[in-house]
Each structure stands twice: as structure tokens, then as C-alpha cells.
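# I would like to see how this sequence folds:
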Amino acid sequence: MLKPDNSGRLEILVVDDDKVVTLLHKSSLKSSRIEHSPVLCYNGKEALDYLRKHDKPGKHFLVLLDLNMPVLDGWKVLKRLKKEPMQAQVFVVVVTSSINHQDAVKAQKFEHVIHFCRKPLTVACTLKIKNLEPLRKFFFQNVEENQKK
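Next up, the predicted model:
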């Protein structure tokens, strides 16, 4: 797991066992002007361990989650998140190579899942994520504050 130097109110986790894919996702985030440097986790266990360790009041996480991984897959991560007493608010975007429509339907049944994207993460999908209601405040807060001045 690679940990960035990010102490903001929102941390982004890229959870995928393919290191090339994590680099592609990181590049898409940067191209979308997302300044948050992501934490890279290579399986679901690493991601859950990170969330538990860094959970605190007022903290939020955006988790870009692959479904098919060794050690602990994305489905098990979603099931365990339901049982976690985390104080943090966790928003999950499933990013998968699955072309099975039922995976998208199943993923939406988990309360933490706010969106579903196909791999690789594109700039278009990243821009849509930035505009999702629970996340807008993290990406557009400074713009809104400047407009009020």
C-alpha cells in the first residue's frame, strides 16, 4: 500500500490488484484536476485496514473499488463495510472490468456505493464522480467560496 501525504477532509483510495490499472486511475484523477493524491491499495484487506486506521470524526473517503482481487475482493469489502462502526463517511465508486449488468445492479444495493464505472477509469467518469451530490462539496468548495466573495 502506498500512502500519500494527504491530511484533507477527503481521502481517495484506489483499490485494485493491477498496478498498471492503479497508475491509469491515478492519471485520470490528475487529468480531472483532482488534487487529492490517492492512497493505492492492492487488495480489499489493505483498503479496510487503511480505513479503520485513519477513521476519525469529520473524515471522508472516496474508494475507487475493483471487484475482482485476491486476498479480499470488492464484494467482501462492501459486505464488511456494512458492519463497520466507522465514524468516517465512506463513498464507494465501483470501477470494474466486468461487463455483467447484474454486477452494476448488485453493487447499487450497497449503501456506500454511489456510482459504477467500467475500467479503466476515464476522465469523463472522474468528472461525473466529482459532480455527484455527496462529493461536490469536496471538489467545488473553493470555487463556491470564491464566487461568494
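
# C-alpha from now on. contacts and neighbour counts both.
Will do.

# At the geometric centre of the chain, which residue sits there?
Centroid check for the chain by Cα atoms, centre = their mean gives Val63 as the closest residue, at 1.9 Å.

# May I ask you to confirm that it belongs to a helix?
No - under DSSP: H, G, I helix; E, B strand; the rest coil, Val63 falls outside any helix and is assigned strand.

# Assign a three-state SS to Lys79, would you?
Criterion first, three-state DSSP; result for Lys79: helix.

# So what's the residue count around it?
11 (other Cα atoms under 10 Å).

# Please name the nearest non-neighbouring residue to it.
Distance criterion Cα to Cα, 6 or more residues apart in numbering; nearest residue to Lys79, sequence neighbours excluded, is Phe110 at 7.9 Å.

# Also this sequence, please, to line up against the first:
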Amino acid sequence: MKEPAIFLVDDDDDDVYLARLTFAAHFPEWTLTSFDDGQALIDHFATHPDNALPDLIILDLNMPRLTGFETLTILKRHPKWKKVPVAILSTSSNIDDQTRSQAMGACTFLVKPPSVDQLALLISEGKSICDSGQ
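Prediction:
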């Protein structure tokens, strides 16, 4: 069975570091690839059209160049990319951000926790939600 490939899109180095620690400790068999912002993700997809798509994209909302909402819009409008489940992982706990994300096609909305163990639990729960929605 193929191990999950996860794309993390986040411009905060500390959050990326926390995610890498989380994956190393709790999901060592999963492949985690990170992108600095939404534009870097879209550029990657555009320049590697024949590469396999990830099993899940974990997307921050507040980023330069393309925000999470802008990136989600582009992903969900593309005939191939729209199939990839997207989980929003943000510092925002605003209900409007959560509602908007899910209305735009995100499978779940997760608020960034302060620890590796809490992040692992959220990622595991979020992936299960996204997997069951397909």
C-alpha cells in the first residue's frame, strides 16, 4: 500500500518546523513536502503536470503572494487539482473563515495547536475526515 504524500503550504518557518517534527515523530512513513506559499504550490503543479498528486494538501490561510483562500480557489477550479482534499490549518479560529473554507471546498478546518502531540492528533483526525469525504 502506498504511503500518504502530504503537501504543506505555510510561510511560517516555525510552523513548518513544528509540522516536520510532528510528521517525524507520529507519521514517519508519510512523505511531507512543504511550500512557502500558495504560489509556490501552484507553480509546482504547473511545472510538474505528470507528477502524482498528493493525498492531502494542508493549507495555511495567511500567506504572501497567494493567500490560502486564493490558492484554494485556484485548486478547486482546476479539473485535475480539484480532486485533492485540502485541509485548512490556520491560527484563525474565526467561524467565518471556517465556513468560507468549507464552502470553497476544503474538507476540514483546523486551528494550529501549540504542541507536536496536539498537531499530530489534529492531522490524524483531519486526514480521516478528508478521506471519508471522498
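
# can you pull the contacts of the residue mapped onto the residue nearest to Lys79 of structure 1 from structure 2?
Counting by TM-score structural alignment, Phe110 of structure 1 corresponds to Met104 in structure 2. Shown in contact with Met104 of structure 2 (Cα atoms under 8 Å, 6 or more residues apart in numbering): Leu72, Thr73, Lys76.

# Report the mean distance between the host helix or strand of the last one and its aligned residues in structure 1.
Following DSSP states H and E, one finds Lys76 of structure 2 within helix 68-77. When structure 1 is superposed, helix 68-77 of structure 2 averages 1.1 Å from its matched positions, counting by mean Cα distance after the TM-score superposition for structure 1.

# Name the surrounding residues that touch that helix.
By Cα under 8 Å, 6+ apart, helix 68-77 of structure 2 touches 38-39, 42, 59-62, 81-83, 86, 88, 101, 104-106.

# Filter those down to the buried ones, PyMOL style.
A single PyMOL command selects the buried members of these (16 or more other Cα atoms under 10 Å):
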select buried, resi 38+39+42+59+60+61+62+81+86+88+101+105+106
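
# Between which two of the contacts of helix 68-77 of structure 2 is the distance greatest?
Asn62 and Lys83 (22.9 Å; Cα to Cα).

# which residues touch the counterpart of the residue nearest to the centre of structure 1 in structure 2?
Aligned by TM-score structural alignment, Val63 of structure 1 pairs with Ile57 of structure 2. Contact analysis of Ile57 of structure 2 by Cα under 8 Å, 6+ apart lists Ile6, Phe7, Leu8, Val9, Val84, Pro85, Val86, Ala87.

# repeat for Val95 of structure 1
Going by Cα under 8 Å, 6+ apart, Val95 of structure 1 touches Leu64, Leu65, Asp66, Leu67, Phe116, Cys117, Arg118, Lys119, Pro120, Leu121.

# one more time with 10 Å
For Val95 of structure 1, the contact set (Cα atoms under 10 Å, 6 or more residues apart in numbering) comprises 14-16, 25, 63-67, 74, 115-121, 125.

# what comes into contact with the longest helix seen in structure 2?
Ranked by residue count under DSSP state H, the longest helix found in structure 2 is helix 116-132. Applying Cα under 10 Å, 6+ apart, the external contacts of helix 116-132 of structure 2 come out as 4, 6, 17-23, 25-27, 55-58, 84-89, 106-113, 133.

# Go again with 8 Å.
18-19, 21-23, 26, 56, 85-87, 107-110, 112-113.

# how far out from the middle of the chain is that helix?
Average the C-alpha atoms of helix 116-132 of structure 2, do the same for its chain, and the two points are 11 Å apart (Cα atoms, centre = their mean, to the nearest Å).

# Same check on stretch 27-34 of structure 1?
Centre-to-centre, stretch 27-34 of structure 1 and its host chain are 13 Å apart (Cα atoms, centre = their mean).
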